[in-house]
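*Asks:* Below is the sequence, then the predicted model.
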Amino acid sequence: MDLRTRISTALKAAMKNKETERLGTLRLINAAIKDKDIALRGEGAEEGVGDAEVLAILGRMVKQRQESARAYEEGGRLDLAERERAEMAVIEEFLPRQLTEDEVAQAIGAAIQKTGAATIRDMGRVMGQLKADYAGRMDFGSVGPMVKDRLA
């Protein structure tokens, strides 16, 4: 079952069960996906967003919630921080399991070997390979420095 179908099914279940917080988050996810569909249609694309792009959208939404929760905590608004964390939990249900640090290190090694990277100039190819193989399964912001260290 593709991600759109899973999200739609969860949305319908939340409506039936009258889970208002969950329903609101699922509607936000749907709106973000539809926004991207409309943007792609404007560029002349025939189809809507695929699973890889949906994963990217969900990843961005989780990052936004993390930053908001941190800001709310610093501002002393723990109630709002808790709401952001609840939204994050709903969004993360649709993301694949995140790789552990050891798995990330192995993935980096495999990507370096697969691309034949030898110097820091090859970092873009390695990151492209990782993004193609592990979309939504690792935080590429923290992986970049690790790749840089391996190639330096």
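*Replies:* Nice, I can see it. Quick caveat: nothing in here was measured; it's all calculated off a predicted structure.
*Asks:* all contacts plus neighbour counts: C-alpha atoms, from now on.
*Replies:* Will do.
*Asks:* Just the element for the residue positioned nearest the centre of the chain, please.
*Replies:* Geometric centre of the chain, nearest residue: Gly59, 1.8 Å, by C-alpha atoms, centre = their mean. For Gly59, the enclosing helix or strand under DSSP states H and E is helix 51-74.
*Asks:* dropping in the other structure now:
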Amino acid sequence: MSLLERLNSDMKQAMKEKNKDKLNVIRMVKASLQNEVISLGNNVTLSADQELTILTREVKQRKDSLLEFEKAGRDDLVDKLKQELLILEEYLPQQLSEDELLEIVRATISEVGATSKADMGKVMSAVMPKVKGQADGSSVNKAVASLLK
């Protein structure tokens, strides 16, 4: 089942349950998917990889906003965003544990022959496609930085 099919199914369920929070999040994600289709040309069907990219972008936007709202002391908006993130994470693939991520980073460091922090960009660009949707950039960055001295 594609992401769009799953969103449509869950949207119907949210309507039946009168779950407005989930319904709003699903509608926002569907709008983002539709905007991407429009920007690529209306007769295009998004691949699973493209759908995942859009979903990841939505999660990242909310995490960034969450940090800003926490700094500003806007607890009302923080709670709302945390709820939205929980809903969005239902559609993401299983997230890698810290140990799994470190193992992938170690293997990639060996593959690209990285030896110092100067090679961090090379390692990051090799790791990110491998963990797409399973780990965010900041956690990958921390893992790479911890292994490169």
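*Replies:* Nice, I can see it. Small disclaimer: the values here were computed from a predicted structure and weren't measured.
*Asks:* Need the TM-score between these chains.
*Replies:* The TM-score (TM-score structural alignment, normalised by the length of the second structure) is 0.82; 147 aligned residues with a C-alpha RMSD of 2.4 Å.
*Asks:* Just tell me what the residue nearest to the centre of the first structure corresponds to in the second structure.
*Replies:* By TM-score structural alignment, Gly59 of the first structure lines up with Thr56 in the second structure.
*Asks:* so who does its match touch?
*Replies:* Residues in contact with Thr56 of the second structure (C-alpha atoms under 8 Å, 6 or more residues apart in numbering) are Leu92, Gly133.
*Asks:* The one 10 residues further on now?
*Replies:* Contact partners of Leu66 of the second structure, counting by C-alpha under 8 Å, 6+ apart, are Leu77, Val78, Leu81, Lys82.
*Asks:* Repeat that for Val37 of the second structure.
*Replies:* Val37 of the second structure makes contact with Asn43, Val44, Thr45, Leu46 under the criterion C-alpha under 8 Å, 6+ apart.
*Asks:* Tabulate those (TSV), appending secondary structure and distance to Gln34 of the second structure.
*Replies:* TSV is the format used below for the contacts of Val37 of the second structure (DSSP: H, G, I helix; E, B strand; the rest coil; distance: C-alpha to C-alpha, whole Å):
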residue	secondary structure	distance to Gln34 of the second structure
Asn43	coil	11
Val44	coil	10
Thr45	coil	10
Leu46	coil	9
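*Asks:* would you turn the residues you listed into a markdown table with distance to Lys132 of the second structure?
*Replies:* Formatted as a markdown table, those follow (distance: C-alpha to C-alpha, whole Å):
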| residue | distance to Lys132 of the second structure |
| --- | --- |
| Asn43 | 26 |
| Val44 | 22 |
| Thr45 | 20 |
| Leu46 | 16 |
